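# The sequence isn't on hand, but the structure is:
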C-alpha cells in the first residue's frame, strides 16, 4: 500500500515569503513616509505662521514709523507758523517769549509767548491760553471723556489755541489766511494749517515761504534764548523783518 505524500515546493515557499516580506517593507516604508510628510507639513505650517507674525509686526512697525513721521512734520510746520506769526506781529507790538518747558531733539519746538505789549497795554498771552485749556479740559471731563484722553487733548489744545490767538490778532491788522483743516473727529481739536498769507502791506507768503522763513526765524529766536530764559522782541525787530521781506 502506497502511503500518500504531500509534496512541498521549496521555490513556492520562498516566493511567498519574499512577497510577504516585500509587502511588509512597503507598508512600513509608507508609514515612515507618511510620518515624515506629517512632520514636514507641521514644520512648514509653523514656519508660515512665524512668517505671518513677523510680517504683521513689520507692517505695524512701518505704520508706527509713518505715523511718527507725519506727526513730526505737522509739529514742525506748527512751529514755523508760530515763528512767522511772531515776526508779523512784531511790526505792531513788542513781544516777550520764553523757551519751551521740555526740549526735543526730534522736532522743532514751539516757544512760549508770555505777553504782547503796545505802549502801556499788555496782553498776557500765556495766562489766557492756560485759562482756555483748563475750560476745555473741564468740558471734556464733564462730557465723560477719559482723563488720559482729556489731558492729551489739553496739550494739543495749548498749541492750537496759541496759534489761533496769534492769527486772530493778525486778522485784526488786515492779514488774510488761506487754510486747510483737520476733521476734528470724536471731539478732538480742529487743527488749522495755513497754506498762504497775504498782508495789508503787499506781503505774500506761500507754504514754502512759511516753511523756509519760519524755520530760519525759529532757529534765530532759539539761539537768542540760549543766552537768557526770556527774549524781549522790540517792535520792528530788524532781524525778523529782514528775514520776512528778504
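Right, received. Where do you want to start? Remember, it's a predicted structure, so these values are computed and weren't measured experimentally.

# going forward, measure contacts and count neighbours with C-alpha atoms only.
Fine.

# Check which helix or strand residue 96 maps to.
Applying DSSP states H and E as the criterion places residue 96 in strand 94-98.

# what do you get for residue 193?
strand 192-198.

# If we ignore the residues flanking it in sequence, what's nearest residue 116?
Using C-alpha to C-alpha, 6 or more residues apart in numbering and skipping the chain neighbours, the partner closest in space to residue 116 is residue 95 (4.6 Å).

# With residue 82 instead?
Excluding the flanking residues, the one nearest residue 82 by C-alpha to C-alpha, 6+ apart is residue 163, at 6.3 Å.

# so that neighbour is in which element?
Here residue 163 sits within helix 147-172, counting by DSSP H and E.

# next structured bit after that helix?
strand 176-181.

# quick one, that following strand and helix 147-172 angle?
Following axes from the mean of the first three to the mean of the last three C-alpha atoms, to 10 degrees, one obtains 160 degrees for the angle between strand 176-181 and helix 147-172.

# One more to weigh against that first structure:
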C-alpha cells in the first residue's frame, strides 16, 4: 500500500520528467533541474555593510584632503602614500610632518603613539588581539582626522559635525559636514567635490615618490579651496 510520502515522491519525480502546459502540449524536462536560491539575508547585510564602509571611508578621505589644503595656508606639510593598496575604497594619505618657522609637528609619530596606547588598553580590557589590531587600523584614521581638525580649530576654523559614540569601547568618530572661518564656508557637498579633486591632485603629485613636500601657501591647493576649481 502506497503511503502519502510515496505518492508525493512519485508525483515530484513525474513532474521532473514531464511538464504539460495549459494548451495540452507536453515538453520533456531533464532530470537535473537546478534551482537557484535567492541571496541569503546574510549576504545582503554583508554587501550593505561593505557599501556603508566604502562611503564612510571615501568621505573621510575627502575630509582629510580639505584639511590638508586648509593647513597648507599656514604650514609646510609632508605627506606619504598609503602603506597598503585598497580596491574597496579610497585611502587616506599619511601626514608625516607639519612645519612652520617656529614649530615642527611629527603628526605620524603622534598618531602611532596614540594608537599604541589604545591597543594596550583594549588588550588590558580583555579584547581579543585580532580585534584590537583591527581597531588599530580604524583608530589610525580617526586619530589623524581629529588631530588635523584640532590644529585647524586653533587657527580659527569652526566645524559643523556629528559625533558617533564607539560601541564596546571603540573609538569615538567625529564626521565633519561643514567648515567655516577665515573667509570660507564649506558644506558637505563642497567637502566631497573639493576633497575629491584635492585627493586626486595629491596622489598624482606623489606618483611613485616616497613622500611629497607641500610648500606653505601652495597656490594650487589654495585655488581648490578659495577658487572655482
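Alright, I've got the coordinates. Computed from a prediction, not measured in an experiment: that's the story for all the values here.

# What's the TM-score once they're superposed?
Superposed pair, TM-score by TM-score structural alignment, normalised by the length of the second structure: 0.84. Supporting alignment: 207 aligned residues with a C-alpha RMSD of 2.1 Å.

# re earlier: the strand holding residue 193 of the first structure: which residues count as buried?
Neighbour-count burial for strand 192-198 of the first structure, counted by 16 or more other C-alpha atoms under 10 Å, picks out 192-197.

# Could you do stretch 142-156 of the second structure as well?
Within stretch 142-156 of the second structure, the residues scored as buried using 16+ other C-alpha under 10 Å are 142-146, 148-149, 152.

# What span of the first structure is it aligned with?
Mapped onto the first structure using TM-score structural alignment, stretch 142-156 of the second structure spans residues 160-174.

# just to revisit the earlier point, dump the buried residues of strand 192-198 of the first structure into a markdown table; add distance to residue 207 of the first structure as well.
Putting the buried residues of strand 192-198 of the first structure into a markdown table (distance: C-alpha to C-alpha, whole Å) gives the following:
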| residue | distance to residue 207 of the first structure |
| --- | --- |
| 192 | 13 |
| 193 | 9 |
| 194 | 7 |
| 195 | 5 |
| 196 | 6 |
| 197 | 8 |
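
# Pick out whichever of these sits closest to residue 117 of the first structure.
Of all the buried residues of strand 192-198 of the first structure, residue 197 has the smallest distance to residue 117 of the first structure: 23.3 Å, by C-alpha to C-alpha.

# corresponding residue for the closest one in the second structure?
Taking TM-score structural alignment, residue 197 of the first structure has residue 179 as its aligned residue in the second structure.

# ditto for residue 115 of the first structure
Here residue 115 of the first structure is matched to residue 97 in the second structure, going by TM-score structural alignment.

# Tell me the secondary structure of its match, please.
strand (DSSP: H, G, I helix; E, B strand; the rest coil).

# separation between it and residue 108 of the second structure?
Distance, residue 97 of the second structure to residue 108 of the second structure, using C-alpha to C-alpha, to the nearest Å: 7 Å.

# secondary structure element for the most centrally placed residue in the second structure?
Nearest to the mean C-alpha position of the second structure, by C-alpha atoms, centre = their mean, lies residue 57 at 1.5 Å. Using DSSP H and E, residue 57 of the second structure sits in helix 41-71.

# how about that helix, aligned to which bit of the first structure?
On the first structure, the counterpart of helix 41-71 of the second structure by TM-score structural alignment is residues 59-89.

# re the thing from before, which of the buried residues of stretch 142-156 of the second structure lies closest to residue 7 of the second structure?
When those are compared against residue 7 of the second structure (criterion: C-alpha to C-alpha), the nearest one is residue 142, at 64.2 Å.

# about what we covered before: would you confirm that the residue nearest to residue 116 of the first structure contacts residue 230?
No - using C-alpha atoms under 8 Å, residue 95 of the first structure is not in contact with residue 230; the gap is 10.5 Å.

# Counting neighbours, go ahead and name the busier of these two.
Taking other C-alpha atoms under 10 Å, residue 95 of the first structure and residue 230 do not tie; residue 95 has more neighbours (23 against 16).

# Against residue 113 of the first structure, how distant is the equivalent of residue 128 of the second structure over in the first structure?
Alignment note (TM-score structural alignment): residue 128 of the second structure maps to residue 146 of the first structure. Distance of residue 146 of the first structure to residue 113 of the first structure, computed by C-alpha to C-alpha: 29 Å.

# which one of those two has more residues nearby?
Neighbour totals were compared for residue 146 of the first structure and residue 113, and residue 113 leads with 23 against 11 (other C-alpha under 10 Å).

# Contact partners for that one?
95-98, 125-126 (C-alpha atoms under 8 Å, 6 or more residues apart in numbering).

# which of these lies closest to residue 82 of the first structure?
Nearest to residue 82 of the first structure among these, counting by C-alpha to C-alpha, is residue 97 at 11.5 Å.

# Now the closest one: closest residue in space that isn't a chain neighbour?
Nearest non-adjacent residue to residue 97 of the first structure (C-alpha to C-alpha, 6+ apart): residue 113, at 4.4 Å.

# For the aligned residue in the first structure for residue 205 of the second structure, I want the exact helix or strand it lies within.
For residue 205 of the second structure, the aligned position in the first structure is residue 224, judged by TM-score structural alignment. Residue 224 of the first structure belongs to helix 207-225 when elements are defined using DSSP H and E.

# try residue 14 of the second structure
Using DSSP H and E, residue 14 of the second structure falls in helix 4-17.
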